[in-house]
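S.K.: Predicted coordinates and the sequence they were generated for:
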Amino acid sequence: MKLKLTSLFAAPLSVLLVAGGASAQSEQDYGPNPDLPEPQRGLLPDMTVPEPAEWGDQLPIVPDGYTITAIATDLQIPRQTLVLPNGDILVAEGSGGNAPKLKPKDFIAGYIKSQGTTAVESGNRLTLLRDENGDGNYEQSVFADDLNAPYGLALIDNNLYVANQDAVVRFDYEEGQTEASGPPEEVTQLPSEINHHWTKAMTASADGRFLFVGIGSNSNITERGMAAEVNRAEVWQIDPGSGAHRPYATGLRNPTALAIQPETDQLWAVVNERDELGPNLVPDYLTTVQQGGFYGWPYSYWGQHVDSRVRPQKPDKVESAIVPDYSLGSHVAPLGLAFSTPEMGDDFAEGVFIGEHGSWNRNDPVGYKVVFVPFSNGEPDGNPIDFVTGFLNGDDQTRGRPVGVTIDPDGALIIADDLTNAVWRVTYEGDE
């Protein structure tokens, strides 16, 4: 069953909710030119979260010619993964953020969202997965613990970087190492006051000179005032040697995953956009991240669509806002991003895989799957294709919630699932 907001209130309050309009998503919601309906506002947004359920003897669904297996279980909120040069996989486990609630609706939304999450405590650690014998069975061991909601991971030469919710830290690393040789060294602090959005996505530049870190906003739409948004809704460029940093791009509400395009060395991101404008606004998106670029938040969305809730407005900022490259649909909550390789098969050889954690603020759930966005000539081309599904069952329950995605040296897709508390591996077996 789905837990709905209306089950918490008597009828008189329910009539004050956002009303009307179809909430199902269509092909027009995706791509470079999505249809954007008029904003809908009310006392409270629609809120629905599918209740967790067990997998039993079932597995997520993958296309014909592919196989999916769980290579790690009993984790503690796995979020992002990093495949090391020897094929070992590091898993960042943890959950952060503890922003105080401002209004009654914040308590309601917090309760609704909590019903679709795991009851397992935050691991605050890195777990190492290794297939010692090449038999497909991965052994699990703790690589490092006592971290602070780790999320982003990157390796540059012999330095392993971890983006905690409050700082980027560094471990010495030698190939084949199974545990950290000592405590981490702080590279630079990250904004962590309030932490409405706590995840700190991270990747290294193609040449290894810099780290890029995504830092989400401290609110949905500046409800805490602009002072709380200093150094927020940005992608930082960090010198890993000195810790010096600067804003690389701004106006990205919550950049939750970053990746470098292999052919071009271009930085890409997936971004969770703003809420409470209706079930079909505002599109979460996939985009290139342009140096010095401004992407609209909080003043506008999808280029020059002004958000009238923000006061005072800044028309000059709205005019300069970059239109994102590709709409993923509203409220799908993309949290993972990985460029494909030819080993994934002809149909999925060129493009990106995106882990969609799933919606909470619309009546008909969306997301809760891994999609593939095909590319042509280095750019998104065509509608997203469902690649891993079955997380939502037919009883309006969810058995898993995809987060980070990456590709291992064999071309297999690695998926972190923070509801199942597992890591999945999808391999291409070829056409039957």
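M.R.: Okay, I see it.
S.K.: From now on I want contacts and neighbour counts done on CA atoms only, so please keep to that.
M.R.: Fine.
S.K.: Three-state assignment for the residue nearest in space to the middle of the chain, please.
M.R.: Centroid check for the chain by C-alpha atoms, centre = their mean gives Leu335 as the closest residue, at 1.2 Å. Following DSSP: H, G, I helix; E, B strand; the rest coil, the label given to Leu335 is strand.
S.K.: right, and it touches Ala269 too?
M.R.: No - in this structure, Leu335 is not within contact of Ala269 by C-alpha atoms under 8 Å, at 9.6 Å.
S.K.: separation between the nearest residue to Pro334 once chain neighbours are set aside and Asp418?
M.R.: Excluding the flanking residues, the one nearest Pro334 by C-alpha to C-alpha, 6 or more residues apart in numbering is Glu356, at 4.3 Å. Relative to Asp418, Glu356 is positioned 12 Å away (C-alpha to C-alpha, to the nearest Å).
S.K.: any shared contact partners between these two?
M.R.: Arg401, Pro402, Val403 (C-alpha atoms under 8 Å, 6 or more residues apart in numbering).
S.K.: Would you confirm that the last one contacts Asp417?
M.R.: Spelled out, it's Val403. Yes - between Val403 and Asp417 there is a contact under C-alpha under 8 Å: 5.7 Å.
S.K.: Dump the shared contacts of Glu356 and Asp418 into a markdown table; add neighbour count and distance to Phe375 as well.
M.R.: Shown next, in a markdown table, are the shared contacts of Glu356 and Asp418 (neighbours: other C-alpha atoms under 10 Å; distance: C-alpha to C-alpha, whole Å):
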| residue | neighbour count | distance to Phe375 |
| --- | --- | --- |
| Arg401 | 27 | 25 |
| Pro402 | 34 | 22 |
| Val403 | 31 | 22 |
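S.K.: which residues are common contacts for Leu335 and Ala269?
M.R.: Common neighbours of Leu335 and Ala269 (C-alpha under 8 Å, 6+ apart) are Thr256, Ala257.
S.K.: another structure for you, compare them:
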Amino acid sequence: MRPITTSLVGLSALVSGLVSAQSSSCGPAPSNGIRPSIASGYTYQVVATGLAKPRGLILDQQGNLLVVEADRGVISSHEIVEQNGCVSIGRSSDITDQLELNHGIELSADGRTLYGSSADNLYSWTYDGAARSTSDQTIHINNMTGTDHSTRTLLLSQQEPGMIVVSKGSLSNIDILATDITSGSSQVKAFNLTNSTSPYDYNAEGLVLGWGLRNEVGIGEHPNSGGIWGVENSADQMNRMGVDIHEDNPAEKLNFLGYLNGTASENQGGNFGYPWCFAAWEVEDLPDNGNLSVGSQFAIDASSASNNENRTDEFCAEQVAPRLVFQAHMAPMDIKFNNSGREAWVTFRGSWNRDEPVGYKMSVVAFTEGGEPVADRDSMTAATDIFANEDLSRCPGNCMRLVGMAIDPQGRIYVASDASGEIYLVSRTDNSGTPAGSPTSSASASASATGNAGHSLHPPTSGDSLGLFASLLGLLLCWL
């Protein structure tokens, strides 16, 4: 019989491994040795592998998963097959031509019109979900071409049918063209598709929801208030007063961009500060930080912005501030609200301009039912991590880089990893470990003002560990 001390060491490792994995037995293993980590109360499975840089996702009314495969420039359709709680892909086929589609995707409420975007154009097609086919290709918006940030995120409003929101990022890390509101650069605009007779010129037309927005990759509409929210990728390689501050500044942003339903908002159409103003994360790392706090806007050196025209912190304080901020360089990619409006799910593709990798995960931000974040503006814990890479030292080479999401009628979340060519499915579980229906209001209802309660990414709480440890110890003692 093995010594009891040796067995307990092995048992401890087994407990740790079980808690760390919490993955479903369904589907293939993650590719390239990727090791995901999942919060207590959730499970994940791999649904699809081998895709060509999957980005935007959407589910049609027949339950097919539509995917923008950026490396092939197409939208592909994938039949979802579910058996005994395991989800997999059946038939797959391309439903558009190769048009250099790279990120954006939307579907009309009746399921009959599909939208997709390239760096230059917004396309639509008549869509047949039963036949999984498209026809009647049309261009609705053009003249969006630009360098550096080429994705054109799409949001088709549910509150105001026929209105579509389109984001266009900056042309470089610090893009001086963004100081000109007529340029169309670094802006989020809305367009009315119901009365257009020819393609809109993005730069010259459309309703400006916000400008001075470096790269608002994720756009979401709150299901109750109709408020438009965006997550912004901030700048890299930054200095302030001659000091390199790039490691932990500037913060990534959650911005409120107003409404499409006529509700007044001071934010709507406002200047959010880029390229001269950025939000603070680690305030202590910023020289001359006396009046700054987490989330407040500060000015950068003229050398960083080519010419900042002597913009100051006082000027930046007058620009539209973010509602919340996230750790620098995490690269937020998508934001999706659940049906109750109490949770905003955000993906973070992950850093490149930082010594220690950060991001590479999917998190949730608690919202009130009326459409406001629960956390204070200066919170550093507003996002609760749910699905992540276990070992960030492997990133970016051998880890998930999470991008687009789609929430199904059961509340489960499909999420794309573009770097590994995979689609994952994240589900909430019941007490037995069986996937439950919906990651809806229960998490945010129990969340604290910081949005940090109700979930725990590893290491787990002592109660969870000890309960599992006791159960396995009982089995071990019986075996001994």
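M.R.: Received, thanks. Here the structure is a predicted model, which means the values were calculated and not measured.
S.K.: coming back round to it: which ones among the shared contacts of Glu356 and Asp418 of structure 1 are found in strands?
M.R.: Pro402, Val403 (DSSP state E).
S.K.: Nearest to Val235 of structure 1, out of the shared contacts of Glu356 and Asp418 of structure 1: which one, please.
M.R.: Val403 (19.4 Å; C-alpha to C-alpha).
S.K.: Now for the closest one: which residues touch it?
M.R.: Applying C-alpha under 8 Å, 6+ apart, the residues near Val403 of structure 1 are 78-80, 334-336, 355-357, 415-418.
S.K.: Could you find which two of the residues you listed are furthest from each other?
M.R.: Pro78 and Pro334 (15.2 Å).
S.K.: Determine the number of other residues adjacent to the aligned partner of Gly73 of structure 2 in structure 1.
M.R.: Per TM-score structural alignment, the equivalent position to Gly73 of structure 2 in structure 1 is Asn124. If you count neighbours by other C-alpha atoms under 10 Å, Asn124 of structure 1 ends up with 23.
S.K.: Could you report the separation of Asn124 of structure 1 from Thr256 of structure 1?
M.R.: 18 Å.
S.K.: Next: Gly216 of structure 1.
M.R.: Distance from Gly216 of structure 1 to Thr256 of structure 1, by C-alpha to C-alpha: 8 Å.
S.K.: Buried residues in the longest helix seen in structure 1, which are they?
M.R.: Determined from DSSP state H, the single longest helix within structure 1 is helix 104-114. Under the neighbour-count criterion of 16 or more other C-alpha atoms under 10 Å, helix 104-114 of structure 1 has Ile108, Ala109, Ile112, Lys113 buried.
S.K.: quick check, nearest of the residues you listed to Ile68 of structure 1?
M.R.: Nearest to Ile68 of structure 1 among these, with distances taken as C-alpha to C-alpha, is Lys113, at 27.7 Å.
S.K.: What segments of the stretch 1-150 of structure 1 are strands?
M.R.: 2-4, 48-52, 66-72, 78-83, 89-93, 125-130, 139-144 (DSSP state E, counting those that start in this stretch).
S.K.: Turn the ones you listed into a markdown table, columns for distance to Pro60 of structure 1 and mean neighbour count.
M.R.: As requested, the strands of the stretch 1-150 of structure 1 are exported to a markdown table (distance: least, C-alpha to C-alpha, whole Å; neighbours: other C-alpha atoms under 10 Å):
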| stretch | distance to Pro60 of structure 1 | mean neighbour count |
| --- | --- | --- |
| strand 2-4 | 20 | 19 |
| strand 48-52 | 15 | 24 |
| strand 66-72 | 7 | 18 |
| strand 78-83 | 17 | 27 |
| strand 89-93 | 20 | 28 |
| strand 125-130 | 21 | 25 |
| strand 139-144 | 22 | 17 |
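S.K.: and those strands as a markdown table, adding distance to Pro380 of structure 1?
M.R.: A markdown table is the format used below for the strands of the stretch 1-150 of structure 1 (distance: least, C-alpha to C-alpha, whole Å):
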| stretch | distance to Pro380 of structure 1 |
| --- | --- |
| strand 2-4 | 33 |
| strand 48-52 | 30 |
| strand 66-72 | 23 |
| strand 78-83 | 23 |
| strand 89-93 | 28 |
| strand 125-130 | 32 |
| strand 139-144 | 36 |
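S.K.: quick one: what's aligned to Phe298 of structure 2 in structure 1?
M.R.: In structure 1, Phe298 of structure 2 lands on His305 (TM-score structural alignment).
S.K.: What about that match, how many residues nearby?
M.R.: 15.
S.K.: cool, and Gly220 of structure 2?
M.R.: Residue crowding around Gly220 of structure 2 was assessed by other C-alpha under 10 Å; the count is 23.
S.K.: Verify the assumption that it is located in a strand.
M.R.: Yes - assessed by three-state DSSP, Gly220 of structure 2 belongs to a strand.
S.K.: is it fair to say Gly10 of structure 2 lies in a helix?
M.R.: Yes - looking at Gly10 of structure 2 with three-state DSSP, it is inside a helix.
S.K.: count of residues packed around it?
M.R.: 12.
S.K.: OK, contacts around it?
M.R.: Contacts of Gly10 of structure 2 (C-alpha under 8 Å, 6+ apart): none.
S.K.: Quick check: the gap between it and Asn102 of structure 2.
M.R.: 47 Å.
S.K.: Same question for Ala131 of structure 2.
M.R.: 24 Å.
S.K.: try Gln410 of structure 2
M.R.: 28 Å.
S.K.: Please say which position in structure 1 Met362 of structure 2 maps to.
M.R.: Match for Met362 of structure 2 (TM-score structural alignment): Val370.
S.K.: Appreciated, that's everything.
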